[in-house]
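Asks: sequence isn't available, so here's the structure alone:
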């Protein structure tokens, strides 16, 4: 019974188990069938990643962006409509093709050797999540190919311009080469426009004067305008356009103002060549007038307080010397870390005393000889520059800048350096010269910002002014206006002279409007600012006596005044007997008494005004580089070099030094061969007068400076003089 019961139970369990398996199999078959039916029209989330080629995280984001939701969730698996997913795939393919055709990735740009800095200037487009695959997989943004093409064309153009304008002999020939190389051509519909335009360009370029950069800039401008005119005249001559059309095409905000000015001048030139005007300029927007109005409305200047703050900052030698030297060390170790701090220091210092254009600073500060004790930058780092060496550097610079012309108008560029800025300027000059030597650069100029236009860019600007007040922006033109405005106000308040004429002299503008800038200096800053603006390069007995009288030493008498005999002894003392020159010395001393009486007969106010004008170079004399105390010569028969009322500037040393070798040779020949007493008297007086000026210069500037001017050592000069026949019996009282 028991066994029978167990058997029955087993059968029941077996039947139940078999029934359960069948149910499971049926359920499984049902699920497979259901999944098969789903797959016909749906796709699981995990498979979408393979279809779109995106990561699971991106797929989720893309589905959300496109508002695609699951239709079924079976066993926690989300099923999405296949139609919507493959429609998304088509959208992806189209979008990918569009981006591949129109945009480039950062890696592709770098493969073209485009710098990171340049890439950062391109417009950017965000890469859609839908196409973050293949080459766009790791790109957050892409860059328009048309912008890249424009950039590459511009770089190609710049390289062609750079190569062709490297050596300019005949400007118009260079222009023609550029036109050909850049494939600039006028259409057959505009032969007259081409003829007259090229003729005008030839005239302008043949008259172009200035430094190399100015000429290059002018040529490139003419090429760009040629392209503009060629594009406009594809269908007809420029003369066939109405004035309304010309205003719309050429005289609008999209065309550079300088281009407009040139085109306007071209139209005017054509009208002048024709029997009657072919273009009615009265109906053309005059770009010159627009520029003038803009200048008037945008004449920004620094306040007197800002000028003084900047002055205090740039003359901080302890700060800037070390920063500049550290930066040069960086340049030696890793060039891309170099901030050009030394060039910035020199550039800003020069602006504080000179109203030059930026290009004049950038390209005209010449290489200099260093003081003998300075051989390398390590020596200079631990050396405090002596005042004599500082004076040597600045005067050396002054002598080399004597013939400098403004790049724009080719008028004389006057160089100024106040006493207070002489020491920092000398330090900056030395570091720039050392840097040029260390980096083995072939530059002929000391300021080097290492870019094509040699401009102080933002990185250099921010590095130099890092320790100055926040948000300060240094501008060359703004500082020029400030310098001229300050000088104008000083002259207006301290003299009776026309300040416009004087400020015009400082920058040598050809029109008054450009110098019509005023700054009202508070009275408490007037004297200090005045002392920072004017040159102190004058020397000699007259200048020294003038200064002493102004300093209040009114008790000076002729007997107390410095004796010419002391200076004469410096020249001849070890060579000839001073007493043999007594008659000549007495004549000189008498003239000194007359000079002192002249000073004592004028009020302190009158003398201060004269000294101000003297330092400004506004008391011209008959000879270059002399100033006349009278302001107008009263001794017409005398040369300035032999007149007690003429004050020499150290620039005068250049001419004297240039004549010295010739003078010594002529002296030997006349004293050795001539039988004429008059010739010996003349050459003896000339030699003595020149040596007297040199002795004054030696007393003020030192032997090193003097030696630099006369191109031989001062002691060697004295030795040459000692070998000459004695002049004392020929030197006369007459100084004409």
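Replies: That came through, no problem. Here the structure is a predicted model, which is why all the values come from computation and not from measurement.
Asks: going forward, measure contacts and count neighbours with C-alpha atoms only.
Replies: Will do.
Asks: give the next helix or strand downstream of the host helix or strand of residue 321.
Replies: Element membership for residue 321, per DSSP states H and E: helix 317-333. Per DSSP H and E, helix 317-333 leads on to helix 341-351 as the next helix or strand towards the C-terminus.
Asks: and the helix or strand hosting residue 38, which residues are buried?
Replies: Here residue 38, judged by DSSP H and E, is contained in helix 2-41. Within helix 2-41, the residues that count as buried by 16 or more other Cα atoms under 10 Å are residue 38.
Asks: show me what contacts residue 507?
Replies: Listed by Cα atoms under 8 Å, 6 or more residues apart in numbering, the contact partners of residue 507 are 355-356, 413-414.
Asks: next SSE after the helix holding residue 38?
Replies: Going down the chain from helix 2-41, the next helix or strand is strand 42-44, by DSSP H and E.
Asks: alright, now check it against this:
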């Protein structure tokens, strides 16, 4: 028999037989016999991942809403396939988890209850983000079916509309046929007949493999981290381990391929590393983690950038704001002073913990620089804390808080309450401006339209009460 044609099960039988013979003859081996279930092809970069060109071709396929929407309306399996492929390009879930664990969609939230809506309409960014946020909340703390690890869900802004469109169409089909699973037609896997109908290119249909696509997404995620945040493969490895819901790093290494900056793998022009953390503090920590030799010059440059950001944030020439901005600047400087003596390894470990969600703030959808030793235990909110690192879904709560405080300032008769709420209002204002810079106006608009944000700020400004310098 040729070795490569022996199945893993047959190899294990041979291994067991050898161990049995050894026991009969009192033979003790210095090396244990172990059977690897990994295919020899795993070591071949060309065979184990898609080329950047092919990977981008898959991205372009799933983003072709104009072509896919009418097909997905007519055929349920096309709608299911569309969502299934998007999940492979956005998250690192196993095939079984995509099919079994994606939640049903509450389409009433965006007032779409029939296929006819799509004849003359397409989803807006706002509608798409509502669906994405809904799934994110439903999936939160869900458990992967294979190894019972927590599933992590995130859709990058570029894929929000395709994801939501496919998800809504899948839900309409599911309701029409009174089925339990959102991806009902894929219970037996993605068959070739359906793939051929879905893909516009036969080579993409013939070459699609779930595990290979997961390896590819892991690899390009890995490479993106290296390119953008410096030569720090440990961070990338642990991040992809989290996304893949593996509990041990060794199992993640199967899915990662070595990458070099000499052009062996070209960068994929989509940022799958954008996990949603933002703000000057997070940017500072990441930059310090990736510096080969952090210097006082670099620290001084960062301080100047923060000062410039503070100056740009002052929206109106109101004298009372001056003291607040000065205090905010000094507060930020104090955090930098605390961190300035730390070695680079400290920042690397800090980034890992933040990306893995191991430093949760008391308020949801954020991380705390000093977790678990909260410095302000009497506070109910973290948005105005100097150690707080927000994540994009924090904007859901920030919108509600902005509206609540605006109403409180407008109606309150007590100076002490107005002064307290004024400071919190300005911190939320800064949080939104940092979100606009990091995530983009279109993305932030899906939580609160910029026009509405501006209207609230203008209306509230006359009620702000801050001590004048």
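Replies: Alright, I've got the coordinates. Predicted model, so just to flag it, every value in this text is computed and none were measured.
Asks: coming back round to it: distance from the helix holding residue 38 of structure 1 to the middle of the chain?
Replies: 93 Å (Cα atoms, centre = their mean, to the nearest Å).
Asks: got it, and stretch 500-516 of structure 1?
Replies: Mean-position distance between stretch 500-516 of structure 1 and its chain equals 21 Å (Cα atoms, centre = their mean).
Asks: what of stretch 389-404 of structure 2?
Replies: Its chain's C-alpha centre and that of stretch 389-404 of structure 2 lie 17 Å apart, by Cα atoms, centre = their mean.
Asks: ditto for stretch 287-294 of structure 1
Replies: Relative to the chain's own centre, stretch 287-294 of structure 1 is displaced by 24 Å; criterion: Cα atoms, centre = their mean.
Asks: how about the strands in the stretch 1-150 of structure 1?
Replies: 42-44, 72-74, 77-81, 103-104, 125-126, 141-144 (DSSP state E, counting those that start in this stretch).
Asks: so where in structure 2 does the fifth one end up aligned?
Replies: It stands for strand 125-126 of structure 1. With TM-score structural alignment applied, strand 125-126 of structure 1 matches no range in structure 2.
Asks: which elements pack onto that strand?
Replies: Counting contacts by 3 or more Cα pairs under 8 Å, 6 or more residues apart in numbering; DSSP states H and E, strand 125-126 of structure 1 is packed against strand 141-144.
Asks: the strand it packs on corresponds to what range in structure 2?
Replies: Mapping strand 141-144 of structure 1 onto structure 2 (TM-score structural alignment) gives no aligned residues.
Asks: using the three-state scheme, assign residue 586 of structure 1.
Replies: Here residue 586 of structure 1 takes the helix state, with states given by DSSP: H, G, I helix; E, B strand; the rest coil.
Asks: actually, residue 57 of structure 2.
Replies: Three-state call for residue 57 of structure 2 (three-state DSSP): helix.
Asks: distance check, residue 171 of structure 1 against residue 10 of structure 1.
Replies: For residue 171 of structure 1, the distance to residue 10 of structure 1 equals 116 Å [Cα to Cα, to the nearest Å].
Asks: also residue 246 of structure 1?
Replies: Remark: distance between residue 246 of structure 1 and residue 10 of structure 1 (Cα to Cα) = 110 Å.
Asks: how about the strands in structure 2?
Replies: For structure 2, the strands defined by DSSP state E cover 366-368, 388-390.
Asks: average distance between the last one and structure 1?
Replies: This points to strand 388-390 of structure 2. Its matched residues in structure 1 lie on average 2.7 Å from strand 388-390 of structure 2 after superposition (mean Cα distance after the TM-score superposition for structure 1).
Asks: how about the nearest residue to residue 89 of structure 1, chain neighbours excluded?
Replies: Leaving aside its sequence neighbours, residue 89 of structure 1 sits nearest to residue 52 (Cα to Cα, 6 or more residues apart in numbering; 6.1 Å).
Asks: mind listing what the one you found touches?
Replies: 59, 89, 92.
Asks: what about the last one, neighbour count?
Replies: Spelled out, that is residue 92 of structure 1. Using other Cα atoms under 10 Å, residue 92 of structure 1 has 18 other residues around it.
Asks: can you check the first one too?
Replies: One way to gauge burial is a neighbour count; for residue 59 of structure 1, by other Cα under 10 Å, it gives 21.
Asks: check the second one too.
Replies: Using other Cα under 10 Å as the criterion, residue 89 of structure 1 is surrounded by 18 other residues.
Asks: wait, isn't it in contact with residue 51?
Replies: Yes. Judged on Cα atoms under 8 Å, residue 89 of structure 1 makes contact with residue 51 at a distance of 7.4 Å.
Asks: now do stretch 538-546 of structure 1: everything it contacts.
Replies: Counting by Cα under 8 Å, 6+ apart, 561-562, 595-596, 599, 611, 615, 644-650, 693, 696-697, 700 sit against stretch 538-546 of structure 1.
Asks: from the chain's centroid, how far away is that stretch?
Replies: 36 Å.
Asks: mind listing what's buried along that stretch?
Replies: For stretch 538-546 of structure 1, by 16+ other Cα under 10 Å, it's 538-543, 545-546.
Asks: for residue 392 of structure 2, give its distance to residue 218 of structure 2.
Replies: 22 Å.
Asks: neighbour count: these two, which is higher?
Replies: Taking other Cα under 10 Å, residue 392 of structure 2 and residue 218 do not tie; residue 218 has more neighbours (29 against 18).
Asks: one step back: pipe the strands of the stretch 1-150 of structure 1 into CSV and attach mean neighbour count and distance to residue 640 of structure 1 per row.
Replies: Below are the strands of the stretch 1-150 of structure 1 laid out as CSV (neighbours: other Cα atoms under 10 Å; distance: least, Cα to Cα, whole Å):
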stretch, mean neighbour count, distance to residue 640 of structure 1
strand 42-44, 21, 104
strand 72-74, 13, 108
strand 77-81, 19, 103
strand 103-104, 20, 72
strand 125-126, 12, 73
strand 141-144, 20, 70
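Asks: as CSV, the ones you listed with distance to residue 295 of structure 1 would be great.
Replies: Shown next, in CSV, are the strands of the stretch 1-150 of structure 1 (distance: least, Cα to Cα, whole Å):
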stretch, distance to residue 295 of structure 1
strand 42-44, 70
strand 72-74, 72
strand 77-81, 67
strand 103-104, 42
strand 125-126, 38
strand 141-144, 37
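Asks: these: which one's closest to residue 659 of structure 1?
Replies: Between residue 659 of structure 1 and these, the shortest gap by Cα to Cα is with strand 141-144, which sits at 65.7 Å.
Asks: ok, the aligned partner of residue 535 of structure 1 in structure 2 - how many residues close by?
Replies: Matched to structure 2 by TM-score structural alignment, residue 535 of structure 1 sits across from residue 274. The number of residues packed near residue 274 of structure 2 is 17, by other Cα under 10 Å.
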